[in-house]
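K.L.:
Starting from these lines, generate the structure:
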Amino acid sequence: MYGTQSHEVEVNVPASKAWQLCRGAEIAILAGKHLSDVFDKVEIVEGNGGPGTVLKLTFKPGKAPGNITYFKEKFTVVDDEKRVKQTDVCEGGYLELGFNYFRVRLVVKEKSADCCVLNTTLEYDVKEECAANASLVSIQPFVKAMEFTVDYLLKHK
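P.N.:
So this is what the prediction gives:
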C-alpha cells in the first residue's frame, strides 16, 4: 500500500539561505534539541551532511507512533542545484512496523529574491499484511519541524 503526505510553508528569507540550513544535518540536530519533549537524542552516525550521511533519531518513551523507539535515516539525495534533499529510513522506525520504505523529501523553492517555499513530502509503502499501520503516518511531526526551521531562519537572517 503506497501513500504520500505533504506540507509546505512560505518563509521570507532567500532560498539560498534556507537551503544552506536545510541541506545537511545541522537542522535535524537543532530541531532535535528544540523538540526535546519528543526526541531523546539526534546524532550523526556517519557522514558529513552530504549523500550517504546517516542520522539516528531516538524518541522519548511513548512519543512516537507505534511504540517506535528510534530510526536511522540515510541521506540519499542532496542536490544543491535543485535544492532537494531526500532521506530514507534505513533501520528501525516504520521499517519495524511492516513498511517496505519510508522516505522524506524536502524541496526549497525560490519564490522571489527574499522569499522561498519549503515543501516536505512523505512517501511510504506498507506491506499488504501491515496495511493498517499506514494510519500511524502523520505529517504533523514534520510540520512542527518546519515551524521550528522557519522560526530559526527568521531569527538568524
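
K.L.:
Every contact and neighbour count from this point should use C-alpha atoms.
P.N.:
Fine.

K.L.:
what's the distance between residue 3 and residue 151?
P.N.:
According to C-alpha to C-alpha, to the nearest Å, residue 3 and residue 151 sit 29 Å apart.

K.L.:
so what's the residue of the chain positioned farthest from its centre closest to, chain neighbours aside?
P.N.:
Distance to the chain centre peaks in the chain at residue 129, reaching 26.3 Å (criterion: C-alpha atoms, centre = their mean). Residue nearest to residue 129 in three dimensions, not counting chain neighbours: residue 98, with 7.9 Å by C-alpha to C-alpha, 6 or more residues apart in numbering.

K.L.:
Name the residues that touch stretch 58-65?
P.N.:
With contact meaning C-alpha atoms under 8 Å, 6 or more residues apart in numbering, stretch 58-65 is reached by 37-42, 67-71, 136-137.

K.L.:
Can you say which of these are buried?
P.N.:
By neighbour count, with 16 or more other C-alpha atoms under 10 Å, these hold 38, 39, 40, 41, 42, 68, 69, 70, 71, 137 as buried.

K.L.:
Let's see which of those residues end up in strands.
P.N.:
Among the buried ones among the contacts of stretch 58-65, DSSP state E puts 39, 40, 41, 42, 70, 71 in strands.

K.L.:
Out of those, which comes closest to residue 157?
P.N.:
Here the nearest of those to residue 157, counting by C-alpha to C-alpha, is residue 42; it sits at 24.8 Å.

K.L.:
Let's see this one next, to set against the first:
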Amino acid sequence: MHAHIPQDTAVGIPATVVWDLYGGAKLGRLVDKLLADVIGKVEIVEGDGGVGTIIKLTFPPGGQMTGDMVEIIAKVDDENRVRENEVIEGGFKDLGFDLFRFRLEIIEKDSESCIIRSSMEYEIDDELEDVVSRYVSIRPLKIIAETAGKHENHYHVKLFNQ
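P.N.:
Okay, here's the model as predicted:
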C-alpha cells in the first residue's frame, strides 16, 4: 500500500521567514521548546540542519507512539522551499512501514503570507492496514504548522538568535 496525505495551513507570515524556520535546524528547536509535550523531544544527532542531518525524536509519555524515531533530512531545496525527512529507524519503521517520508513545502501567497504544505508519504504491506488506521495522522504536522504560524514572529529573535 502506498499513500500520500497532504495538509495545507495558511499563515500570516512571509514565506521567507517561514522557510528560515522550516529549511534547517530551527524547526526542531521550535518543536522542542513549544511542543515537546505534544510532539516529542527533538535532538540533532549529527549535522547542521542540511541534507544528511540525523534527527532523533523521543515521543512524549502517554502518547500513541512510544520510544524514539530517527529521521534523516533527505532533501532541502532552498529555491522551491521544500524539505523532506525520511524515517530511518524506530517509530514507523518499527511498525512495519517500508518507507515513511515527511515533506514540508512553503508556498508564497503574497509578501506577508504563505501556505505551509505538510505531507506524509508511506509504503507498507497491504496486510498491515490496521497499523495505518491506528498510527498514521497528519495532525502532528498540522500542529507544528499552526504553532509556527502563531509563534514564529514572537519567538524568532528569542529562540533562534541566542
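
K.L.:
burial of the residue nearest to residue 129 of structure 1, as a residue count?
P.N.:
18 (other C-alpha atoms under 10 Å).

K.L.:
contacting residues for it?
P.N.:
Residue 98 of structure 1 makes contacts with 126, 127, 129, 130, 133, as judged by C-alpha under 8 Å, 6+ apart.

K.L.:
what's the matching residue for the last one over in structure 2?
P.N.:
Matched across to structure 2, residue 133 of structure 1 falls on residue 131, judged by TM-score structural alignment.

K.L.:
give me the element that match is part of.
P.N.:
Using DSSP states H and E, residue 131 of structure 2 maps to helix 129-135.

K.L.:
C-terminal to that helix, which secondary structure element comes first?
P.N.:
Sequence order places helix 139-160 as the next helix or strand after helix 129-135 of structure 2, per DSSP H and E.

K.L.:
Tell me the counterpart of residue 104 of structure 1 in structure 2.
P.N.:
Aligned by TM-score structural alignment, residue 104 of structure 1 pairs with residue 102 of structure 2.

K.L.:
Please name the nearest non-neighbouring residue to its match.
P.N.:
Distance criterion C-alpha to C-alpha, 6+ apart; nearest residue to residue 102 of structure 2, sequence neighbours excluded, is residue 120 at 4.7 Å.

K.L.:
mind listing what the residue nearest to residue 125 of structure 2 when sequence neighbours are not counted touches?
P.N.:
Nearest residue to residue 125 of structure 2, sequence neighbours excluded (C-alpha to C-alpha, 6+ apart): residue 1, at 5.7 Å. With contacts taken as C-alpha under 8 Å, 6+ apart, residue 1 of structure 2 has the following neighbours: 123, 124, 125, 126.

K.L.:
and residue 4 of structure 1, which of the three is it?
P.N.:
Secondary structure, DSSP: H, G, I helix; E, B strand; the rest coil: residue 4 of structure 1 is strand.

K.L.:
Just want the angle from the lengthiest strand in structure 1 to helix 140-155.
P.N.:
Longest strand in structure 1, counting residues (DSSP E): strand 99-112. Between strand 99-112 of structure 1 and helix 140-155, the angle comes out at 30 degrees (axes from the mean of the first three to the mean of the last three C-alpha atoms, to 10 degrees).

K.L.:
Which secondary structure elements does strand 99-112 of structure 1 sit against?
P.N.:
Secondary-structure packing of strand 99-112 of structure 1 (3 or more C-alpha pairs under 8 Å, 6 or more residues apart in numbering; DSSP states H and E): helix 15-22, strand 84-92, strand 115-126.
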